[in-house]
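1. I'll drop the sequence and a predicted model, then ask my questions.
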Amino acid sequence: MGSLTIQAAKQRTLPKKLVLVTFLLGIFMGALDNGIVGPALSSINEHYGIAASWGVWSFTIYTLFFSVSIPVMGKLSDRFGRKNVFTAGILLFAIGSLLSAISPNFAFFLVGRAIQAIGTGGIFPITAAQIAASYPTEQRGKYLGYIGVIFGLGSILGPVAGAGIIAYLQWQWIFLINIPITLIILLLLTKVEIEQQLVKKPIDSYGIVLLTASILSIMLGITIENLVLIGIGVAIFIPLSLVEKKAKDPIMNMKFFANRNTLFILLLSLASGFIMATTINLLPMFGEEILGLSKGEAGIGVTPLAVSSMVASLVGGILVDKIGARNVLFAGFLITLVGGLSLYLLVSSVITLILTIVVMGFGIGIIIGAPLNVMIMQHIALQETGSAIGYLSLFRSMGSTMGPTIAGIILITFTNGFTFVYLAVAILSMVSLVLLATLKRVEVQR
């Protein structure tokens, strides 16, 4: 009777590969949305009668709430289960998409974007945590590499889909297109069963509130270049650390920051986000101002980087299983070092630019891909997977915000600002290589 029950349960459950596809479909939807909004920005501004300076808040509010939700959703997945929190993320994303599409005014539109962002925080890190927890050490890198491939594909198709929708339909459809995708994912999730050891301790409510306030203050301060807000965000860490010492299940696990290896891995994630966002955001402007390309030509120039990054994510993931995450990550930062120096010293024509961004894209695909996820897993308990990968994603998001902000300051301050920006990318790659060299070699088999 017991064996019949087990067999029936297996029949109701999706095969392991379809479970993987279900989670990756969430990644694709989030990546698609990330790029699909850009082409519609002018239409959104015109619809609500707002200036472009206000319109960019459709991106800013998304970045802020995405950053806040990542560690919280990651921690909740350890408490309530990855499937439940991922499902909640998909539902929130669908609700946010619908609200953004039907918003009567811009303020309501921003609320929809904020809800979308919170939902995305329950999709990206939990997908990585699910893959990391579902596959053995010798296969983990390969399957984590798929995240980069799917994210890259969505990022490439997003602007194309956005431009197509704007050309033939109302801008609201860039959000409404998410609804059928979320319904498919939710339908598949009803057939997903996940075995997970849950943390059965009280929720750290005070810690969540303080951490949220700290992240919002720091990220907003970086975005609008306000040192006071950044200082307030950092100062909140004092009461937060006191609260977390007493919490039975702290939202911010102080061990991640007290342990040199996990701290360095988080800093490497920060560096990877900085390098990625700085390179991608500035390439079109670099092509226009330095090489004299048209806006269309300069924009298309990012595509080779995205394709190269997709290939690198897959190749890097496979290599992680063969030669180790640390060695692959070292190669990735070495490649971004070469790419940064090339942009600093060598690029003077379209041909050299394309060659350089292909190289740079390959390095970026590695440093934001599987190696860091695998490395953080080597230094934590299995039941902390969601929380740890959540913080890894948070630090990458913070780096992605800091990079373009600091690059903008450099461009304003120096006459030949681009050279200094890419020199900074090269220097940060070198610092990352030094951090990697000082990491203790710890291999934990799971």
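-> The structure has been received and is ready for your questions.
2. contacts, neighbours, all on C-alpha from now
-> Will do.
3. right, and Phe362 touches Leu314 too?
-> No. Counting by CA atoms under 8 Å, Phe362 stays clear of Leu314, with 10.4 Å between them.
4. who's in contact with stretch 76-92?
-> With contact meaning CA atoms under 8 Å, 6 or more residues apart in numbering, stretch 76-92 is reached by 26, 73, 115-116, 118-123, 126-127, 130, 182, 185-186, 189, 192-194, 196-201, 383-387.
5. the more surrounded of Phe362 and Leu314?
-> Taking neighbours as other CA atoms under 10 Å, Phe362 and Leu314 compare with Phe362 leading, 27 against 24.
6. what helix or strand is that one on?
-> Using DSSP states H and E, Phe362 sits within helix 350-367.
7. may I see the buried residues of that helix?
-> Buried residues in helix 350-367, counted by 16 or more other CA atoms under 10 Å: 353-367.
8. can you tell me the SS state at Ile251?
-> Going by DSSP: H, G, I helix; E, B strand; the rest coil, the secondary structure assigned to Ile251 is coil.
9. and it, how many neighbours?
-> 26.
10. wait, it sits on Gly74?
-> No. Taking contacts as CA under 8 Å, Ile251 lies outside contact range of Gly74: 9.3 Å.
11. any residues in contact with both of those two?
-> Shared contacts of Ile251 and Gly74 (CA under 8 Å, 6+ apart): Ser387.
12. presented hereafter is structure B, for comparison with structure A:
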Amino acid sequence: MTQLQLPARAPVEQDEQAGAMPALTVLLISLAYFMVTLDALVVVTALPSIHRQFGGSLATLQWTVSAYNTTYAAGILTAAALGDRLGRRRVFLGGLVLFAVASALCALAPNTATLIAFRSVQGLGAAAVMPTGLTLLSSAFPAEKRSAVVGIWGGVAGLGVAAGPLVGGGVTQGLSWHWIFWVNVPVGLLVFLGARLRVRESFGPRAPLDLPGLVSVTLGVGVLVWALVDGPQDGWTSAPVLLAFAAAAALLAAFVRRQAGAAAPMIPLGLFRSGRFAIAALTQLATGASIFSAAFLTSEYFQFGRGDGPLATGLRFLPWTATPLLVAPIAGAVHDRVGARRLVVPGLLMQAAGFVWIIHLAGTHGGYGAFVAPFVIAGVGISITLPCIPATGLNSVPPAWLGKASGVLTMSQLLGATVGVAITTIVFDANGSLLGADAATAGYRPALAVAAGLSVAGALLALGLRRTRQP
């Protein structure tokens, strides 16, 4: 396996960060991730209520999730590049403002089209917050402490994962689905004020902005994700979808060619000469596909297939989604001693096993208690996995590339989420529908089997995460 050729370490990477307040930095960056993660999942238990108010098919519901992930994925590399040049804290703060404003606009949305449009704007804000926040956090700590810190970050974010379906269900049932978006506004304001006052600025290499590269990668990823989401609805051989795939391929090929010859590339292709980083990115993609597709499908199943209300659905999710809060920090600390492979492989296999058990239960009339054990197994498994993949990926690159590496890893997860939801929606539609409990169950079981398979695929990829010396 070819070893990564390290560029000269840039002293500017830690110049202003050296005097930062580490504990407060962890707290504020984790709260920002909490907000972004909460919004990714807070909508899943509200989707049936949105469906009842606005109508539409499962594909329409899919767009309320995928519109967010599309712009999130498309904007990450641009945000990471802008953060390196303009200042990561500055881009982070701008993303917080955009995210909070878009959340308020989502809350006021009068129809599906408007909601989807503002969800797209939310995704742009998340794209600015996520990679710059992770890089601010990573650059504040040496490599030997980074895994533990990322574990804490993942644990606090796990609260967002746990709270998302529960908050979405409780607020939707007690008030209305519009209110699920208002919760982001006070959290965003709190983090903005704290980060503005207490988090120190951090820069990457002061390279010129590659505007053609920014345009080609943003449009390329955006068009690709659109094609993946729209393919099941319009047909994979329809002219718009085929044209979108061709355009995405041309744009991304042009981006790669430009990066190969650029003096200051947005994505140094040398990143992928590190086998460990490349495998971490692919594992992140498979993990995102498995988690998001399972969450999307399971919310629809509980409400359409079993007749649960939004709050009851959120409570059913809790044994699965609450575990990262407890397990992820421990996994992050253990990661440095045992390596990612020994944690990620069994973790993803545990999640797959939990999903297979749930598939069996979906054919029975078991109550709440019957689902607790498989959800706990799946939750512990993914909790072990979540902090280890980004930690091993970031530890595979030198400090000067942290911003770009975190952007690639985050984009991989979001692309995986979109691909996973798209694939499982195809399977669901081929076997069932939302037009009754039996039809919803018939579509859910084979679709969740695909999500379990994606988790197994991630475990197989993670077998290549061998321990190497940190740069």
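-> Thanks, I have it. Source: prediction; values computed, not measured.
13. tell me how they score on TM after superposing.
-> Once the chains are overlaid, their TM-score stands at 0.83 when taken by TM-score structural alignment, normalised by the length of the first structure; 429 aligned residues with a CA RMSD of 3.3 Å.
14. related to what we said a few turns ago, contact partners of the helix holding Phe362 of the first structure?
-> 148, 269, 272, 275-276, 291, 301-302, 304-313, 316-317, 328-329, 331-336, 338-340, 342-343, 346-347.
15. right, and the helix or strand after it?
-> Using DSSP H and E, the first helix or strand after helix 350-367 of the first structure is helix 370-377.
16. what range in the second structure does that following helix sit on?
-> Under TM-score structural alignment, the counterpart of helix 370-377 of the first structure in the second structure spans residues 387-394.
17. Gly164 of the second structure against Val36, yeah?
-> No. Counting by CA under 8 Å, Gly164 of the second structure stays clear of Val36, with 10.1 Å between them.
18. what's Ala325 of the first structure aligned with over in the second structure?
-> Per TM-score structural alignment, Ala325 of the first structure is aligned with Ala340.
19. what sits against the residue nearest to that match when sequence neighbours are not counted?
-> Nearest residue to Ala340 of the second structure in three dimensions, chain neighbours excluded: Cys388, at 5.6 Å (CA to CA, 6 or more residues apart in numbering). Neighbouring residues of Cys388 of the second structure by CA under 8 Å, 6+ apart: Ser147, Gly151, Ala331, Gly332, His335, Ala340, Leu343, Val344.
20. the fifth one sits in which helix or strand?
-> In this structure, His335 of the second structure sits in helix 323-338 according to DSSP H and E.
21. report all helices and strands that that helix contacts.
-> helix 143-174, helix 368-385, helix 388-394 (3 or more CA pairs under 8 Å, 6 or more residues apart in numbering; DSSP states H and E).
22. can those go into JSON lines with extra columns for distance to Thr112 of the second structure?
-> Formatted as JSON lines, those follow (distance: least, CA to CA, whole Å):
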{"stretch": "helix 143-174", "distance to Thr112 of the second structure": "16"}
{"stretch": "helix 368-385", "distance to Thr112 of the second structure": "32"}
{"stretch": "helix 388-394", "distance to Thr112 of the second structure": "34"}
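23. relative to Ala439 of the second structure, which of those helices is closest?
-> Closest to Ala439 of the second structure of those is helix 368-385 (CA to CA; 20.5 Å).
24. what angle sits between the closest one and helix 323-338?
-> 30 degrees (axes from the mean of the first three to the mean of the last three CA atoms, to 10 degrees).
25. just the helices in the stretch 1-150 of the first structure please.
-> 2-12, 16-36, 41-48, 52-55, 57-80, 82-102, 106-121, 124-134, 137-168 (DSSP state H, counting those that start in this stretch).
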